[in-house]
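In: kindly generate the corresponding structure for this input.
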Amino acid sequence: MVVAVLVAFVSIQIVPYGRTASNPPVVNEPEWDIKATRDLAVRACFDCHSNETHYPWYSRVEPVSWWTQNHVEEGRDDLNFSEWSWEYDDVDEIAESVMEGEMPPNYYKLIPGDRNLSERERENLIRGLISTFNYSDKARQADDH
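Out: Next comes the predicted model:
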């Protein structure tokens, strides 16, 4: 049984999904209200919601890489700070996700590093995102006229 599990584990290392783990170029970022907001977003959000993902070593091991790559792709599809567009107009939903602790997800907080936000940092991020989204929206409206 142990040999079968070992053979299966080694065999799945051949499957390439997630192995590329590359970052597309940064196309467009929002006009951040202040640098501190961007810094907090980089710490807590960018690994899944930007084209600036930092892949840890274990994300190169199957099946972890499959899960990691799928999670990053879903995060980028939902909200991508590196391919910013005006379609992200539901700042209330994003702020609520951060406020209620849904974002970043609990498992992300277990990963070593400086990803965990204090309550004060979480509040600052929420205020900063609201301000950034409102500022970006005003800039878009000015460009439209």
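
In: only C-alpha atoms for contact and neighbour calcs from this point on.
Out: OK.

In: which residue ranges of this protein form helices?
Out: 2-12, 35-44, 46-49, 64-78, 91-99, 106-109, 119-144 (DSSP state H).

In: please give the structure of this sequence too, so both can be compared:
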Amino acid sequence: MRMLVIFIFLSLFGVKVSLAHEGERHIESQPPTLVEDASLLKAINAEYLATIKPIFRRACFDCHSTQTQYPWYHNIPGIKQWIDSDIKEARKHLDMTNDFPFQGHGSPQKDFEAIRKTIQQNTMPPFRYKMMHWDAGLTASEKEGVLKWIDDNQKKVQN
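Out: Here you go, the predicted model:
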């Protein structure tokens, strides 16, 4: 039975899931484009820190920041490499380590668009992450709060 569980676990993690970002390509490790008004970004970041970061810390930081809380099975050979690869890929798409504006999409506007699309299409976290973390993801009220934050601030950073 134990071998069957290990086999199923490895099978789920062994298949590389690339559907999470649907082939979307992102600018790798480039700092975000600066919006002319630095005080505007500071104000958006202050709101992010107060209301949105706690949500993202719980639901997104394991993959989208350098503050990963690794699960007990991270040290199993093979699984460690898959997890590390997935986290590296996730940070390429969106890195929330240094607060707002994020890194990955190139501009705050594109960050907002990508996060909105992800929430609306319910594509995060990926299925294989949910298999081991059943409570992963955003609640309906968290989604509503994040979308409101995006709505309130996306207009401000549009060029």
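
In: ok so, going back, any chance of the helices of the first structure in JSON lines, with mean neighbour count and distance to Tyr58 of the first structure too?
Out: Putting the helices of the first structure into JSON lines (neighbours: other C-alpha atoms under 10 Å; distance: least, C-alpha to C-alpha, whole Å) gives the following:
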{"stretch": "helix 2-12", "mean neighbour count": "10", "distance to Tyr58 of the first structure": "14"}
{"stretch": "helix 35-44", "mean neighbour count": "18", "distance to Tyr58 of the first structure": "19"}
{"stretch": "helix 46-49", "mean neighbour count": "24", "distance to Tyr58 of the first structure": "15"}
{"stretch": "helix 64-78", "mean neighbour count": "17", "distance to Tyr58 of the first structure": "7"}
{"stretch": "helix 91-99", "mean neighbour count": "15", "distance to Tyr58 of the first structure": "26"}
{"stretch": "helix 106-109", "mean neighbour count": "12", "distance to Tyr58 of the first structure": "14"}
{"stretch": "helix 119-144", "mean neighbour count": "16", "distance to Tyr58 of the first structure": "28"}
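
In: to Trp57 of the first structure, which of those lies closest?
Out: Closest of the helices of the first structure to Trp57 of the first structure is helix 64-78, at 9.6 Å (criterion: C-alpha to C-alpha).

In: circling back: and the helices of the first structure as TSV, adding distance to Trp57 of the first structure?
Out: Putting the helices of the first structure into TSV (distance: least, C-alpha to C-alpha, whole Å) gives the following:
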stretch	distance to Trp57 of the first structure
helix 2-12	17
helix 35-44	18
helix 46-49	14
helix 64-78	10
helix 91-99	27
helix 106-109	15
helix 119-144	28
